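In: With the sequence up front, the predicted model follows.
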Amino acid sequence: MQYLDDFSVGDRASFGRYEVTREEVLDFARKYDPQPFHLSDEAAAETHFGRLAASGWHTCSMIMAMLVEHMKAHPQASLGAVGIDQLRWIRPVHPGDILRCETEILEVRPSQSRPEMGSLRSQMTAFNQKNEPVAQYVAIVLMRRRPQA
């Protein structure tokens, strides 16, 4: 189990592999972001996307799926996130893309009022199979501190 005390500014991790399928892009768009360029090759061809593109919110969901799988393999004493900052969708994600993630710890801060916990700020970047960044954000996560013996 990794606790807040086990992290340092500058720590990095690389993980995940997510194959983006056309069916999933269409299903997500139909349910949550039914804009034409997420639903139709023809409509997407008339935009800067050039072809069918996943919703940015879908991209965030794929990142979250990879993060949860990573946390299953590397358990953390997470108490959940309080939010994200600086979300950017840098490049479109298309069916057939293969995504992966990298994180870097930006800040480790023990709580002043609750000594059993603290917060981490980390930058998450998702890349496609060409190692091009497709999305990036800063996550703020609450974590337990290592129990004292």
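Out: Looks like it came in fine.
In: make it CA atoms for all contacts and neighbour counts henceforth
Out: Will do.
In: In this protein, mark out all the strands, start to finish.
Out: For the chain, the strands defined by DSSP state E occupy 12-19, 78-89, 98-110, 117-127, 133-144.
In: Could I get the ones you listed in JSON lines, plus columns for mean neighbour count?
Out: As requested, the strands of the chain are exported to JSON lines (neighbours: other CA atoms under 10 Å):
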{"stretch": "strand 12-19", "mean neighbour count": "15"}
{"stretch": "strand 78-89", "mean neighbour count": "14"}
{"stretch": "strand 98-110", "mean neighbour count": "19"}
{"stretch": "strand 117-127", "mean neighbour count": "22"}
{"stretch": "strand 133-144", "mean neighbour count": "21"}
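In: One more to weigh against that first structure:
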Amino acid sequence: MVYFEDLEVGLAASFGRYEVTREEVLAFAASYDPQPFHLSDEAAAQTHFGRISASGWHTCAMTMRMLVDNITERKQAGLGSPGLDELRWHRPVYPGDVLRVESELLSKKQSQSRPEMGSFQSAVRVYNQDNVMVMSMKSIGLIRVRGD
């Protein structure tokens, strides 16, 4: 199990593989972001996207899946997250793209009011199959303290 004490500031990781499908892009958009350029080839062709693109919120959800898979694989003693900062969508994500994540641990701090937990901040960058950054954010995670 990975605890607060095991986290090393500066540690970088690359992980995940998420294939973006047209069906998933359309289903997510229909449920959560029903803007025409996410739902219609004709409407998308009239925009700077040029074709149907994934919602930025869908990109966040796909990223979250890769993050959780990585946390589960590493058996991290995670306790959720109070939020994130500096979310940016740099480039559109299209059906057929294959996404991956790179992260770097920026800082960590043990809680003074709840010493059984700590928090950490990571720079998270999402790239497509052409190594073009499509999204970035700073995530804040909560994690158990082992208490050696």
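Out: Noted; the coordinates are in hand. Here the structure is a predicted model, which is why all the values come from computation and not from measurement.
In: Could you get me the TM-score between them?
Out: TM-score of the superposed chains, computed with TM-score structural alignment, normalised by the length of the second structure, equals 0.97; 148 aligned residues with a CA RMSD of 0.8 Å.
In: Same list (the strands of the first structure) but as TSV, adding distance to Leu52 of the first structure.
Out: Listed next are these as TSV, based on distance: least, CA to CA, whole Å:
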stretch	distance to Leu52 of the first structure
strand 12-19	15
strand 78-89	15
strand 98-110	15
strand 117-127	18
strand 133-144	15
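In: So for Pro34 of the first structure, which of those strands sits nearest?
Out: Taking CA to CA, strand 78-89 is the member of those nearest to Pro34 of the first structure, at 17.5 Å.
In: Closest to the geometric centre of the second structure, which residue is that? Let me know.
Out: Thr63 (3.1 Å; CA atoms, centre = their mean).
In: Was I right to think that residue contacts Glu102?
Out: No: the criterion here is CA atoms under 8 Å, and Thr63 of the second structure misses it with Glu102 at 10.4 Å.
In: Residues in contact with both of those two, list them for me.
Out: Common neighbours of Thr63 of the second structure and Glu102 are listed as Val126 (criterion: CA atoms under 8 Å, 6 or more residues apart in numbering).
In: Quick check: Gln86 of the first structure vs Tyr137 of the first structure, distance?
Out: Gln86 of the first structure is 5 Å from Tyr137 of the first structure, where distance means CA to CA, to the nearest Å.
In: again with Ser8 of the first structure
Out: As for Ser8 of the first structure, its distance to Tyr137 of the first structure is 19 Å (criterion: CA to CA).
In: before we move on, what about Met71 of the first structure?
Out: For Met71 of the first structure, the distance to Tyr137 of the first structure - CA to CA - is 18 Å.
In: Over to Arg51 of the first structure?
Out: 25 Å.
In: for Thr125 of the first structure, same thing?
Out: Plainly put, Thr125 of the first structure is 7 Å away from Tyr137 of the first structure if you go by CA to CA.
In: Can you tell me the closest non-neighbouring residue to the residue mapped onto Val82 of the first structure from the second structure?
Out: If you follow Val82 of the first structure across to the second structure using TM-score structural alignment, you land on Pro82. Nearest non-adjacent residue to Pro82 of the second structure, counting by CA to CA, 6 or more residues apart in numbering: Ile140, 6.5 Å away.
In: thought the one you found was touching Gln121?
Out: Yes: between Ile140 of the second structure and Gln121 there is a contact under CA under 8 Å: 4.6 Å.
In: what about Gln136 of the first structure, distance to Val9 of the first structure?
Out: 18 Å.
In: returning to what we had before: pull the contacting residues for the residue nearest to Pro82 of the second structure.
Out: Counted by CA under 8 Å, 6+ apart, Ile140 of the second structure has contacts 81-85, 119-122.
In: Identify the farthest-apart pair in the residues you listed.
Out: So, the contacts of Ile140 of the second structure by CA to CA: farthest apart are Asp85 and Ser119, at 14.1 Å.
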